[in-house]
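Asks: Need coordinates for the following:
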Amino acid sequence: MTPLQQFIEASPRLFVLTGAGCSTDSGIPDYRDRDGQWKRPPPVNYAAFMHELATRQRYWARSMVGWRRFGRALPNATHRALAELEQRGQVELLVTQNVDRLHQRAGSERVLDLHGRLDEVRCMSCDWRLARDAFQQMLVERNPAWAQLDASDAPDGDADLEGHDFARFDVPPCPHCGGIVKPDVVFFGEAVPRERVEAATRAWQAADAVLVVGSSLMVYSGYRFVDAAARAGKPVAAVTLGRTRADALLTLKVDAPCQEALAFLQASRQPEAASLE
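Replies: Take a look at the predicted model:
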């Protein structure tokens, strides 16, 4: 039995925190390298998005191209392994920093989307909401020439379109009030809603231990739960490639791909599945 298996077996109720490393095997790029440094320019800033038309034009043009593949991404073995952990009754709450909803598609139900969800948009004035797929059609109808472009994928449904002039990109306003439409996710510089922070805090307090999967914890919004839990005496294990912000707090560190490290969770189902066939 590996140290990670021992850690999980000894933890009846886990607070699970996941990050971008969970979704790389689904074709969604991550943000940081093994040292926790940005691989590319940081994501769009909330204040810039809200106050600068040029920023919104650039964001939605890149998102329109990137959504074609992001919207079709499927859960991978890491998502399925964590869903299995929930089926075993060991997940107090899975808090994900990802916005791709792949944990839910893999079967996890006890999920808190800390940074929101990219498959919906909302008006920042009247709170009108729409599925991202439907908003994609609005973007394409207004910008048919952009629909022919292709580009390499960037994190969270973005696409690399450097060198393009975004000044003519037509961003749809809210059809109800004319307000600014934004993906229903927390941008950099934007606060995580208090109720989410409170729900996550209650969960780690109720848990026996913390399991971090696929996150460098460089962003404070996720790191704070690990820091608080460790200070409260909860054991913390992390499965991720490279350095994390919480290395000094960890009880166990597994520097390996998430799918590889968690494969034993799905393997435990194979004999049962075979007996049913």
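
Asks: For the rest of this, base every contact and every neighbour count on C-alpha atoms.
Replies: Noted.

Asks: so Phe15 sits in a strand?
Replies: Yes. Assessed with DSSP: H, G, I helix; E, B strand; the rest coil, Phe15 lies in a strand.

Asks: buried ones in the helix or strand hosting Gln137?
Replies: Using DSSP states H and E, Gln137 falls within helix 132-142. Neighbour counts over helix 132-142 (16 or more other C-alpha atoms under 10 Å) mark 132-133, 135-136, 138-140 as buried.

Asks: Out of those, the closest to Arg224 would be?
Replies: The shortest approach to Arg224 among the buried residues of helix 132-142 belongs to Arg132, at 30.0 Å (C-alpha to C-alpha).

Asks: To compare against the first, here's the next sequence to fold:
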Amino acid sequence: MLDTLDHQENHLDTLYRAMAERRFLVLTGAGISTSSGIPDYRDSEGVRRGRAPMMYQEFLATAQARRRYWARAMLGWPRVRIAQPNQAHLALATLQQRERISGLITQNVDTLHDQAGSHDVIELHGSLHRVLCLDCQQRSTRDVIQRQMEIDNPYLAEVHAVQAPDGDTLLDPTFEERFQVPRCPHCNGERLKPDVVFFGENVAPATAARAMAAVEHADGLLVVGSSLMAYSAFRLCKAMVEQGKPVIAINLGKTRGDELLQVKIEASCERLLPLLAERLGQ
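Replies: Presented below is the predicted three-dimensional model:
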């Protein structure tokens, strides 16, 4: 743990030696956004917290499942919407602007890297800020859909629910029965889906190809705040190792890829990354 100045300096030296002459690709997970107020999925042992998220197949199967999803998501969106990048996001944006990293891939759907100033971010799992119509394939901004839901469901205005990962909430099921699902502004269809990769859904082939191309062009991989339990992220670590390139992780707790890591630093990325950006900028 990053609990003393000595530990902090040792971690910083390790990262500096690895990255001073090489341009690493960075892969971020939920752990980088927790201090921005967005909960993560797993504990330090990699075990999922709370209830299981809705699966893609369940979402597609019934109107009732989509009603349940959107009722909970309507209450969860405001917290995601107001979240601000923290010092870790800002440090990575600085490293990219100075061309000290080769690129940035995120598993997160909160767009905090973009808000911090990063560019060409590969959103492995999409973005909650967009909504996709499964009928006409048109996209809408989430704020437009949110306003529609709030107008159609005023009874939820004073309801407070516990925040869960990815804009979900722990809403009492009794509040879901009356919920009016949003309709597509383009075709009036009812099958709207957040433009994210659900559990049980595959990453879009074009996105997967971009991520693998980024691995090919990088000198190494720095994993930040990810347990790597999702195969879409784990496979990037495997590919990097198969190419003989180093993989380093900054993560508080167990990862699926522990055996692949050249170095693992159990430390706060929000403290460590700004120091790394400063050191590499000298």
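
Asks: Which position in the second structure pairs with Trp146 of the first structure?
Replies: Taking TM-score structural alignment, the alignment pairs Trp146 of the first structure with Leu156 from the second structure.

Asks: ok, that match - contacts?
Replies: Neighbouring residues of Leu156 of the second structure by C-alpha atoms under 8 Å, 6 or more residues apart in numbering: 75, 150, 175.

Asks: Select the longest strand from the second structure.
Replies: strand 126-133 (DSSP state E).

Asks: That one vs the first structure, average offset?
Replies: Superposing on the first structure and averaging over aligned pairs (mean C-alpha distance after the TM-score superposition for the first structure), strand 126-133 of the second structure comes out at 0.6 Å.

Asks: what comes into contact with stretch 71-85 of the second structure?
Replies: Stretch 71-85 of the second structure is contacted from outside by 33, 36-38, 110, 112-113, 115-116, 146, 149-150, 156, 160-161, 163-164, 166-171, 175-176, 179, 181, using C-alpha under 8 Å, 6+ apart.

Asks: If we use 7 Å, what do you get?
Replies: With C-alpha atoms under 7 Å, 6 or more residues apart in numbering as the test, stretch 71-85 of the second structure has contacts from 36-38, 110, 112, 115-116, 146, 163, 167-169, 171, 176, 179.

Asks: In the first structure, which residue range corresponds to it?
Replies: Residue span in the first structure matched to stretch 71-85 of the second structure, by TM-score structural alignment: 61-75.

Asks: now that stretch, how far from the chain's geometric center?
Replies: 14 Å (C-alpha atoms, centre = their mean, to the nearest Å).

Asks: thought His129 of the second structure was touching Ser140?
Replies: No. Between His129 of the second structure and Ser140 there is no contact under C-alpha atoms under 7 Å: 8.8 Å.

Asks: ok, which stretches of the second structure are helices?
Replies: 5-19, 56-61, 63-82, 87-97, 112-116, 142-152, 205-217, 231-242, 269-280 (DSSP state H).

Asks: Just put the ones you listed in JSON lines and tack on distance to Leu192 of the second structure.
Replies: Formatted as JSON lines, the helices of the second structure follow (distance: least, C-alpha to C-alpha, whole Å):
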{"stretch": "helix 5-19", "distance to Leu192 of the second structure": "43"}
{"stretch": "helix 56-61", "distance to Leu192 of the second structure": "10"}
{"stretch": "helix 63-82", "distance to Leu192 of the second structure": "8"}
{"stretch": "helix 87-97", "distance to Leu192 of the second structure": "30"}
{"stretch": "helix 112-116", "distance to Leu192 of the second structure": "23"}
{"stretch": "helix 142-152", "distance to Leu192 of the second structure": "9"}
{"stretch": "helix 205-217", "distance to Leu192 of the second structure": "21"}
{"stretch": "helix 231-242", "distance to Leu192 of the second structure": "24"}
{"stretch": "helix 269-280", "distance to Leu192 of the second structure": "35"}
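
Asks: closest to Leu252 of the second structure out of those helices?
Replies: Closest among the helices of the second structure, using C-alpha to C-alpha: helix 269-280, at 8.9 Å.

Asks: ok, average deviation of that closest one from the first structure?
Replies: Mean for helix 269-280 of the second structure is 3.0 Å (mean C-alpha distance after the TM-score superposition for the first structure).

Asks: In the second structure, what stretch matches stretch 88-102 of the first structure?
Replies: Counting by TM-score structural alignment, stretch 88-102 of the first structure corresponds to residues 98-112.

Asks: for stretch 206-220 of the first structure, same thing?
Replies: Under the alignment (TM-score structural alignment), stretch 206-220 of the first structure falls on residues 217-231 in the second structure.

Asks: Same check on stretch 20-39 of the first structure?
Replies: Taken onto the second structure by TM-score structural alignment, stretch 20-39 of the first structure occupies residues 30-49 there.
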